[in-house]
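Novice: Need coordinates for the following:
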Amino acid sequence: MQRPDAGTRISHGARIRLSAASPATGFRGRIAGLAGVVALAALAVLTTVVPGPGQPSAQAADLGPAAELKLGYFANLTHAPALIATSQDLLADQLEADGTSLETQLFNAGPAAIEALNSGAIDAAYLGPSPALNSYLASGGTSLKIVAGVSSGGASLVVSPDISDPGELAGTELATPQFGGTQDVALRHYLAEHGLDQQATVTPSSNATLTQLFGRGAIDGAWVPEPYASLLVENYGGHRLVDESSLWENGKFPTTVLVVSQDYLTEHPRTVEELVAANSEAIGWLNAADQQHKAAAVQEALAAANGSSFDETVIAAALEEVSFDEDPLADTYQTLIDHAAQVGIGQTGSVDGLVDTRFLATQEH
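Specialist: As a prediction, this is how the structure comes out:
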């Protein structure tokens, strides 16, 4: 595998030895020696690679396989490749040959995962694209890279039966998994597009909490990922007022992407390659398995991850709403950035350099 090129440079640790000026050379010798130092310093500047936006420091280097990979993901069906890769040891087996251990951590939504990634608490994460885009732009293109796609589709605005038209959302209480998350941005933008952003209340809550709130009528609806959208429909009498796929060209929009800290990617590209390979293997299994085996495996993985399980009808319905694919759908990112900026979340900017597909190119599709 080709390693990232850190560029040609003169080591900052190199020492330049100068002979002391002798009586014979005197002042002129010292001037000549000083000129030599200046020339060498200029050469160092000219031969040092200055990184552009989103590129790692020239001092960064490939340190080989990491001792540990700390991975974050959610107990959502849109994160099924992560669930399968971890529960069936696909990722652990990939890492084992290099002596890399795996540590996983569950999150409820993207902003919390991004905070952990930026602090170094985790090295990589499965999360929605909006928090990833916001982090990249806020850091000036230095925080993370998207190294693979994971899933598309599988997000809906589910509302109570008495709401049948977007105009009826005025005066309602709605929820999303977390402020600034992908579903949160989607709902706020949808309301703004329909002139309802000042007429409906949006309260971020965890998926488990908003499910309970909807069940007892404390909220009128929620924009949520699968399997929670199907749970609200199948078990709590809700209906899909908006299937987000209907808002996108060809019905394709990214729900989950795989991101890696740029520092970790630069220092341990081999480990990232193994992570992408396990993601690919899990996606391949999900797309090849029959519905019954797929539902059973996802159900078991969800239960193992957070101790909760869903009815078979819920899982079956949810799987019909989600597509699994390594394509990161990068052509949608500018639209997502614009949507977030329009509702006052995040900032505008270029996403050039955000996606790193070098490991996808090594996989067989």
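Novice: okay, CA-based contacts and neighbour counts for the rest of this
Specialist: Will do.
Novice: where along the stretch 101-250 of the chain do the strands fall?
Specialist: 101-107, 124-127, 144-153, 155-159, 173-176, 201-204, 221-225, 239-243 (DSSP state E, counting those that start in this stretch).
Novice: Show me what the first one is packed up against.
Specialist: Contact here means 3 or more CA pairs under 8 Å, 6 or more residues apart in numbering; DSSP states H and E; on that basis strand 101-107 packs against strand 68-74, helix 90-96.
Novice: repeat that with 10 Å
Specialist: Counting contacts by 3 or more CA pairs under 10 Å, 6 or more residues apart in numbering; DSSP states H and E, strand 101-107 packs against strand 68-74, helix 80-87, helix 90-96, helix 110-119, strand 124-127, helix 291-306.
Novice: and the ones you listed as TSV, adding distance to Y333 and mean neighbour count?
Specialist: As requested, these are arranged in TSV below (distance: least, CA to CA, whole Å; neighbours: other CA atoms under 10 Å):
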stretch	distance to Y333	mean neighbour count
strand 68-74	21	21
helix 80-87	21	25
helix 90-96	28	20
helix 110-119	16	20
strand 124-127	14	29
helix 291-306	28	18
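Novice: Is it possible to get a markdown table of those that adds distance to A41?
Specialist: Formatted as a markdown table, the helices and strands packed on strand 101-107 follow (distance: least, CA to CA, whole Å):
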| stretch | distance to A41 |
| --- | --- |
| strand 68-74 | 39 |
| helix 80-87 | 49 |
| helix 90-96 | 43 |
| helix 110-119 | 34 |
| strand 124-127 | 38 |
| helix 291-306 | 55 |
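Novice: do you know which of those lies nearest V38?
Specialist: Counting by CA to CA, V38 lies closest to helix 110-119 out of the helices and strands packed on strand 101-107; the figure is 38.8 Å.
Novice: What lies in contact with that closest one?
Specialist: Counting by CA atoms under 10 Å, 6 or more residues apart in numbering, the neighbours of helix 110-119 from elsewhere in the structure are 70-74, 105-107, 120-132, 134-135, 139, 143-144, 177-183, 256, 259-262.
Novice: Also this sequence, please, to line up against the first:
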Amino acid sequence: MKKRNLKNSILVLVIFSLLFLAAAGTTAASDLEEITIGYFPNITHAPAIVGVSENIFVEQLNGIKIKTKIFPNGSLFMDALATNQIDLGYVGPGPAINRYLQGADVKALASASTGGTVLVTRKDFEYNSVEDLKNKIIATPALGCTHDLLFRQLIKDNNLNTNRRGGSIDHRAQKPATMVGLFATKQLDAAVVSEPWAARMEADLDSKVVVDWNQMPWNGKLPATLVVSTSEFIKNNPELIENFLKAHQKTVEYINNNPVESSNIIQKQIKEITRQKLSLEIIERSMKRTNITSELDSSVVQKLADLSAELGFIKGDSNLDGFIDISYLNKVTK
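Specialist: Have a look, this model is predicted:
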């Protein structure tokens, strides 16, 4: 009898302990007082820049304090997400895909922008079609980056290849700032770059955009920037995620409905963050080549991953099943 009572007492204690832990976890999620959003001071991150500046996130998140963390590249962003320095934010598809396939906890919830990447040539380059890139010197910002993969698909679609893979195009990796000097000294014929670099090259060098953002592979539907978080944070804070995406969608609509005001906000915020001032003309031209949208086409993202694997930048399986979760976005936009 005593043994049975002891067992019952232990069972009751275990049940109460589990209920206490469950309640504690629920309280921690619902009582969240502050979140940290990560993003870059880039044109393609316009929803983050405008949403933070205009307090759209603050108003939608019911009093939760918003902290921000600015990043210079996707690798550092993904490090911060993995170590809980940020809770969610905006990053290019390449870094997010690579970390996911390496086993990291990352989920893509929405797009922030598509397009924004173009093929630009030196002003005296006689360009009529992609075939004119044969035996020319072409640059991309880095090997395996999103712009580089768009370039590889562009020439693949036209039965061309780079000298790195037995083709006729002299392909080089150069930082956009370096490309400007190479264009000026005629050491570079063309480049695939994102905005605002193309607009700056047009303004400063009379360079020509010969393949616009919506003429690039996949008709410009490849996300330039994704909204991402971790599955753990999403699971613990579903209401917050939904409200965040409501704010994100409101900001997307605000930018599209107020292009002049948005360009002014972006100009001001980029100057405050980077201490560099872009002219309104550059920003407005860049924004016309950047489609600000929350719509996320998972099939295009998968094609990007498959191409990256084909070219050897991703080792192993490129299957992105489980990477994208647009269920919260669908609730917001239905």
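Novice: Mind checking which of the contacts of helix 110-119 of the first structure are buried?
Specialist: Neighbour-count burial (16 or more other CA atoms under 10 Å) applied to these gives 70-74, 107, 122-132, 134-135, 143-144, 177-183, 256, 259-262.
Novice: and L258 of the first structure, how many residues sit next to it?
Specialist: The criterion is other CA atoms under 10 Å. On that basis, L258 of the first structure has 27 neighbouring residues.
Novice: just checking, it touches P131?
Specialist: No: when contacts are counted by CA atoms under 10 Å, L258 of the first structure is not listed as touching P131 (11.9 Å).
Novice: Now do the residue mapped onto S160 of the first structure from the second structure against K7 of the second structure, distance only.
Specialist: When the second structure is aligned by TM-score structural alignment, S160 of the first structure is paired with R122. For R122 of the second structure, the distance to K7 of the second structure equals 82 Å [CA to CA, to the nearest Å].
Novice: go on, K65 of the second structure?
Specialist: As judged by CA to CA, K65 of the second structure and K7 of the second structure stand 47 Å apart.
Novice: and the strands of the stretch 101-250 of the first structure as JSON lines, adding distance to D331 of the first structure?
Specialist: What follows is the strands of the stretch 101-250 of the first structure, written out as JSON lines (distance: least, CA to CA, whole Å):
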{"stretch": "strand 101-107", "distance to D331 of the first structure": "27"}
{"stretch": "strand 124-127", "distance to D331 of the first structure": "18"}
{"stretch": "strand 144-153", "distance to D331 of the first structure": "12"}
{"stretch": "strand 155-159", "distance to D331 of the first structure": "19"}
{"stretch": "strand 173-176", "distance to D331 of the first structure": "25"}
{"stretch": "strand 201-204", "distance to D331 of the first structure": "28"}
{"stretch": "strand 221-225", "distance to D331 of the first structure": "21"}
{"stretch": "strand 239-243", "distance to D331 of the first structure": "20"}
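Novice: T266 of the first structure is nearest to which of the ones you listed?
Specialist: The stretch from these with the least distance to T266 of the first structure (CA to CA) is strand 144-153; that distance is 10.4 Å.
Novice: mean shift between that closest one and the second structure?
Specialist: The superposed strand 144-153 of the first structure is, by mean CA distance after the TM-score superposition for the first structure, a mean 1.0 Å from where its aligned residues fall in the second structure.
Novice: Mind giving me the packing neighbours of the longest helix along the second structure?
Specialist: As assigned by DSSP state H, the longest helix anywhere in the second structure is helix 2-30. Applying 3+ CA pairs under 10 Å, 6+ apart, one finds that helix 2-30 of the second structure contacts helix 231-236, helix 238-257.
Novice: hang on, the earlier thing: tell me which of the helices and strands packed on strand 101-107 of the first structure sits nearest to E193 of the first structure.
Specialist: When those are ranked by proximity to E193 of the first structure, the top entry is helix 110-119, at 23.5 Å, counting by CA to CA.
Novice: can you tell me what part of the first structure stretch 295-312 of the second structure aligns to?
Specialist: Across the first structure, the stretch matching stretch 295-312 of the second structure (TM-score structural alignment) is residues 327-344.
Novice: From one end of that stretch to the other, what's the distance?
Specialist: Start-to-end, stretch 327-344 of the first structure (CA to CA) is 28 Å.
Novice: distance between it and the chain's centre?
Specialist: The chain centroid and the centroid of stretch 327-344 of the first structure are separated by 13 Å under CA atoms, centre = their mean, to the nearest Å.
Novice: Just the buried residues of that stretch, please?
Specialist: Using 16+ other CA under 10 Å as the test for burial, stretch 327-344 of the first structure gives D327, P328, L329, Y333, L336, I337, D338, H339, A340, A341, Q342, V343.
Novice: returning to that earlier point: pretty sure the match of S160 of the first structure sits against A198.
Specialist: No: counting by CA under 10 Å, R122 of the second structure does not reach A198; the two are 11.1 Å apart.
Novice: So these two - more neighbours on which side?
Specialist: A198 (28 against 24).
Novice: corresponding residue for the more buried one in the first structure?
Specialist: Residue correspondence, TM-score structural alignment: A198 of the second structure in this structure matches A229 in the first structure.
Novice: surely that match meets G237?
Specialist: No: applying CA under 10 Å, one finds A229 of the first structure not in contact with G237, separated by 11.1 Å.
Novice: Next, show the common contact partners of the two.
Specialist: With CA under 10 Å, 6+ apart applied, the overlap between the contact sets of A229 of the first structure and G237 consists of V158, V159.
Novice: What sits closest to R122 of the second structure if chain neighbours are left out?
Specialist: Ranked by CA to CA, 6 or more residues apart in numbering and with sequence neighbours excluded, the top spatial neighbour of R122 of the second structure is S207, at 4.9 Å.
Novice: out of the buried residues of stretch 327-344 of the first structure, which are inside helices?
Specialist: Using DSSP H, Y333, L336, I337, D338, H339, A340, A341, Q342 are the members of those that sit in helices.
Novice: Return the closest of those residues with respect to E267 of the first structure.
Specialist: Ranking those by separation from E267 of the first structure, with CA to CA as the measure, puts Y333 on top at 26.5 Å.
Novice: can I assume that closest one is in contact with T255?
Specialist: No: contact status for Y333 of the first structure versus T255: not in contact, 11.5 Å apart, counting by CA under 10 Å.
Novice: Quick check: neighbours shared by these two?
Specialist: Where contact means CA under 10 Å, 6+ apart, the residues bridging Y333 of the first structure and T255 through contact with each are P129, S130.
Novice: quick revisit: of all the helices and strands packed on strand 101-107 of the first structure, which one comes closest to S205 of the first structure?
Specialist: Between S205 of the first structure and these, the shortest gap by CA to CA is with helix 110-119, which sits at 12.8 Å.
Novice: Quick one: work out the angle between the closest one and strand 101-107.
Specialist: 140 degrees (axes from the mean of the first three to the mean of the last three CA atoms, to 10 degrees).
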